[in-house]
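J.: can't give you the sequence, but here's the structure:
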């Protein structure tokens, strides 16, 4: 029984590495435009806390992660030339943490601040 658990753990590590590789492929200047867009969508979906089917729904909640993410990775691997994908996999293998984007972080922080300011103005005017 531990044999299939070991295979499952190995598969999960490969998926994690491939999500990073897809992220790197989306940022690689040699990746074709369509492949970049698909890679960006797949990577964003894989690391996003928002899922197509929420995780709190028993069984179905994790089904999208088990099916959609690997299918998206396979699609990206077909769209990205093999030598670029291998280079991105090598980068992913060397990476020890999740890919970060300071620009994306700044955009999200800005959006949250703007939303907080809008809520403040809305409630301030409602009580004044």
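T.: Received, thanks. Nothing here was measured: the structure is a model prediction, and the numbers come from that model.

J.: going forward, measure contacts between C-alpha atoms and count neighbours the same way
T.: OK.

J.: Check which helices and strands the host helix or strand of residue 84 sits against.
T.: Assigning secondary structure by DSSP states H and E places residue 84 in helix 82-94. On a contact count with 3 or more C-alpha pairs under 8 Å, 6 or more residues apart in numbering; DSSP states H and E, helix 82-94 meets helix 2-27.

J.: Any buried residues in the helix it packs on, and which?
T.: Within helix 2-27, the residues that count as buried by 16 or more other C-alpha atoms under 10 Å are 15-26.

J.: try this one side by side with the last:
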């Protein structure tokens, strides 16, 4: 069991490193615009301090971390030239702190506020009936 946990920790560490490498690859002019667009989405979401699906929700809470982020990373990596990613990974290896993306957090808060508002409106209309 501890072997499985160690492997999962290693994979999580690797994913974090890849997200940061994508952060650096975004700034490279050799990366196509469509890859940059997807990088913004993937890195913005991964670095956001707030998840689209909160982690305290059983199973679904970790689904985004376990599926969406790795899937996004895999898609972006196919769009970025190899030498660019090598350079970005070298830059990432010297990084000491991870930046936070508060803009992505704000977007997620807006999405949850809209959902909450729609639920309240539906409950209010149901009560009035």
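T.: Now that the structure is in, tell me what you want to look at. As the structure is a computational prediction, the values presented were derived from the model and not from experiment.

J.: Could you get me the TM-score between them?
T.: Once superposed, the chains reach a TM-score of 0.72 (TM-score structural alignment, normalised by the length of structure 1), with 104 aligned residues with a C-alpha RMSD of 2.1 Å.

J.: And the next helix or strand past the helix holding residue 84 of structure 1?
T.: Next along the chain after helix 82-94 of structure 1, taking DSSP H and E as the criterion, comes helix 102-127.

J.: quick one: that following helix to chain centroid distance?
T.: Here helix 102-127 of structure 1 is found 24 Å from its chain centre; the criterion is C-alpha atoms, centre = their mean, to the nearest Å.

J.: again, but for stretch 73-88 of structure 2
T.: Stretch 73-88 of structure 2 sits 16 Å away from the centroid of its parent chain (C-alpha atoms, centre = their mean).

J.: Can you pull out the residues in contact with it?
T.: With C-alpha atoms under 8 Å, 6 or more residues apart in numbering as the contact definition, stretch 73-88 of structure 2 has outside contacts at 18-19, 21-22, 24-25, 28, 30-32, 35, 38-39, 42.

J.: related to what we said a few turns ago, how much does the helix holding residue 84 of structure 1 stray from structure 2?
T.: Following the fit onto structure 2, the mean deviation recorded for helix 82-94 of structure 1 is 1.0 Å by mean C-alpha distance after the TM-score superposition for structure 1.

J.: Residue nearest the middle of structure 2, spatially speaking?
T.: Taking C-alpha atoms, centre = their mean, the centroid of structure 2 lies closest to residue 46, which sits 2.2 Å from it.

J.: who's in contact with that one?
T.: Residue 46 of structure 2 touches 19, 69, counting by C-alpha under 8 Å, 6+ apart.

J.: Okay, whatever residue of structure 1 lines up with it and residue 62 of structure 1: tell me how far apart.
T.: Taking TM-score structural alignment, the alignment pairs residue 46 of structure 2 with residue 46 from structure 1. Here residue 46 of structure 1 is placed at a distance of 12 Å from residue 62 of structure 1 (C-alpha to C-alpha, to the nearest Å).

J.: Check residue 77 of structure 1 too.
T.: For residue 77 of structure 1, the distance to residue 62 of structure 1 - C-alpha to C-alpha - is 23 Å.

J.: So for the two, which sits in the more crowded spot?
T.: Remark: of residue 77 of structure 1 and residue 62, residue 77 carries more neighbours, 20 against 16, as counted by other C-alpha atoms under 10 Å.
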